[in-house]
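Undergrad: what follows is a predicted structure for the sequence shown.
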Amino acid sequence: MKTVVALLLVLISVVAGCSSYRIVKNEQDGSANWSTYRTFAFIDTSRIDPSPGTTYQAMMEQVKRAVAVELVNRGYQQVTGDPIAGQPDLLVNIGTVVNEKTQTRPTTIYEAPRYIGQRRYHWQSQEVPVGTYREGTLSLHIVDSRRENLLWDAAVSSILSKKGVTPEQINEAVAKVFSKFPGKAS
């Protein structure tokens, strides 16, 4: 009985340890002295698209809250209001992209047509489309506001469900990307 319980606990920890999020980019400025930075602010993106959809706005606000929590937990203080007037040490830029992708599978020899005829008949495996899905990527750029130098460029990616993205999923994705953050440790 003890071995069954132990095996079950190992299985649960393995499944819980597997994340559906993968870090697709993690580049940093090796010369950056992160201990000199104390404050941060988000770059205003409303000038890019003055009328984004309400779903997009709500999602971006959730991403900003999750990023702010991660940075505050690491000892940085958020500057609110106009980032230029408040002169934060770090500027945080957030970007999201959703791509429609096609899921494929290879054909097998068992799917080859039965053919009797010329000797030059040739069959090879091919990729066959079986469905489509959406993959979302969240990009974070942290910039030194005074030197205008990119300090950290990171991105995390995941397959999106048809129901949409929940705040818990956003928090998990941001936590995953911040697991590689080169700045102050939490």
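TA: Perfect, thanks for sending it. Not measured: the values here are computed from a predicted model.
Undergrad: could you use CA atoms for every contact and neighbour count after this?
TA: Will do.
Undergrad: check contacts around the residue nearest the centre of the chain.
TA: Geometric centre of the chain, nearest residue: residue 156, 2.1 Å, by C-alpha atoms, centre = their mean. The contact partners of residue 156, taken as C-alpha atoms under 8 Å, 6 or more residues apart in numbering, are 21-25, 137-139, 173-174, 176-177.
Undergrad: try it again with 10 Å
TA: The contact partners of residue 156, taken as C-alpha atoms under 10 Å, 6 or more residues apart in numbering, are 21-26, 96, 136-140, 173-178.
Undergrad: now swap in residue 175 and tell me
TA: Counting by C-alpha under 10 Å, 6+ apart, residue 175 has contacts 66-67, 69-70, 156, 169, 181.
Undergrad: take those and keep only those in strands.
TA: Cross-referencing the contacts of residue 175 against strands under DSSP state E gives residue 156.
Undergrad: closest one of the contacts of residue 175 to residue 149?
TA: Set against residue 149, the nearest of the contacts of residue 175 by C-alpha to C-alpha is residue 181 (16.5 Å).
Undergrad: burial count for the closest one?
TA: Residues lying near residue 181 (other C-alpha atoms under 10 Å) number 20.
Undergrad: and the residue nearest to it when sequence neighbours are not counted, what element?
TA: In this structure, residue 181 finds its nearest non-sequential neighbour in residue 152, 8.0 Å apart by C-alpha to C-alpha, 6 or more residues apart in numbering. Counting by DSSP states H and E, the element that carries residue 152 is strand 149-160.
Undergrad: before we move on, the earlier item: tally of neighbours for the residue nearest to residue 181?
TA: Count around residue 152 with other C-alpha under 10 Å applied: 21.
Undergrad: one more to weigh against that first structure:
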Amino acid sequence: MNIKTYTYTVLAAILTVTFSCTAGKVIDTNQAAGFSLENYKSFDFYKTDLEIDEMPEYAQRVEWIKEAIKANLSARGLQQDSANPEMLVNIGVFIEEKVQTRETDLRSDPPMYIGQRNYHWEVQEIPVGTYNEGTFTLDFVDKASNEMVWQGVGKSIITKKDEAAKKNIKEAAQKLFTTIE
């Protein structure tokens, strides 16, 4: 199995670059005691010196992720402030190439030769294709204390179709933001 790792920020790990037919699923969320988005008026994204040249097909999708996060934070009353934000947003992505398999079946994969005495037929997993699965986190860090105050983790299949990816990123961000109390 071939694993590709792509980290977008220095702090944590992972928000989905893109999704396939569905907007993915939220796996876990954690928040600090007393956390509320209402405690913050401004945010900005962590600045990194990461070169996106390693995976240019995802550069545009990272921008879509930022747009989706910005839209959700703005809808909750926060404004982006690059000069002096109260909260920093960390996004990251882990992409893993997976192999899709199917089980053999006597109806579709009958034995070709049964003449030997010791011959037996077994159900097997047969590879039929590959796909990319993305695991992601979205972290909110209080700038004053430099402590993470909220984290959401999700997972989904990655699509290569830009329009579907953009739509699914937007839906996934909304789904993740609904978990914030």
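TA: Structure received. A quick note: this is a predicted structure, and the numbers were derived from the prediction, not measured.
Undergrad: against residue 46 of structure 2, how distant is the aligned partner of the residue nearest to residue 181 of structure 1 in structure 2?
TA: Mapped onto structure 2 by TM-score structural alignment, residue 152 of structure 1 lines up with residue 150. According to C-alpha to C-alpha, to the nearest Å, residue 150 of structure 2 stands 15 Å off from residue 46 of structure 2.
Undergrad: one more: residue 71 of structure 2?
TA: 17 Å.
Undergrad: likewise residue 83 of structure 2?
TA: As judged by C-alpha to C-alpha, residue 83 of structure 2 and residue 46 of structure 2 stand 12 Å apart.
Undergrad: quick one, which of these two is more surrounded?
TA: Neighbours per residue (other C-alpha under 10 Å) separate residue 83 of structure 2 from residue 46, with residue 46 holding more: 16 against 9.
Undergrad: quick check: closest non-adjacent residue to the aligned residue in structure 1 for residue 132 of structure 2.
TA: Under the alignment (TM-score structural alignment), residue 132 of structure 2 pairs with residue 134 in structure 1. Counting by C-alpha to C-alpha, 6+ apart, residue 134 of structure 1 lies nearest to residue 100, which is 4.6 Å off, once chain neighbours are set aside.
Undergrad: pretty sure the residue nearest to residue 181 of structure 1 is touching residue 94, no?
TA: No - Residue 152 of structure 1 lies out of contact with residue 94 (C-alpha atoms under 10 Å); the separation is 11.9 Å.
Undergrad: what about the strands in structure 1?
TA: Using DSSP E, strands in structure 1 cover 22-28, 39-42, 77-78, 90-106, 127-144, 149-160.
Undergrad: the first one against structure 2, how far on average?
TA: For strand 22-28 of structure 1, the mean deviation from structure 2 after alignment is 2.5 Å (mean C-alpha distance after the TM-score superposition for structure 1).
Undergrad: other residues contacting that strand?
TA: So strand 22-28 of structure 1 is contacted by 137-142, 150-159, 173, 176-183 (C-alpha under 10 Å, 6+ apart).
Undergrad: hmm, which of the residues you listed are the buried ones?
TA: Those of those that meet the buried threshold are 137-142, 150-159, 173, 176-178, 181-183, by 16 or more other C-alpha atoms under 10 Å.
Undergrad: which non-adjacent residue is nearest the aligned partner of residue 66 of structure 1 in structure 2?
TA: Superposed on structure 2 with TM-score structural alignment, residue 66 of structure 1 falls opposite residue 68. Spatially, and ignoring its direct neighbours in sequence, residue 68 of structure 2 is nearest to residue 170 (5.3 Å; C-alpha to C-alpha, 6+ apart).
Undergrad: same check on residue 80 of structure 2?
TA: Of all residues not flanking residue 80 of structure 2 in the chain, residue 43 sits nearest, at 5.0 Å (C-alpha to C-alpha, 6+ apart).
Undergrad: cool, residue 108 of structure 1 as well?
TA: Using C-alpha to C-alpha, 6+ apart, the nearest residue to residue 108 of structure 1 is residue 125, at 6.2 Å.
Undergrad: that neighbour matches what in structure 2?
TA: Aligned by TM-score structural alignment, residue 125 of structure 1 pairs with residue 123 of structure 2.
Undergrad: now do the same contact list for its match.
TA: Here residue 123 of structure 2 is in contact with 102-106, 109 (C-alpha under 10 Å, 6+ apart).
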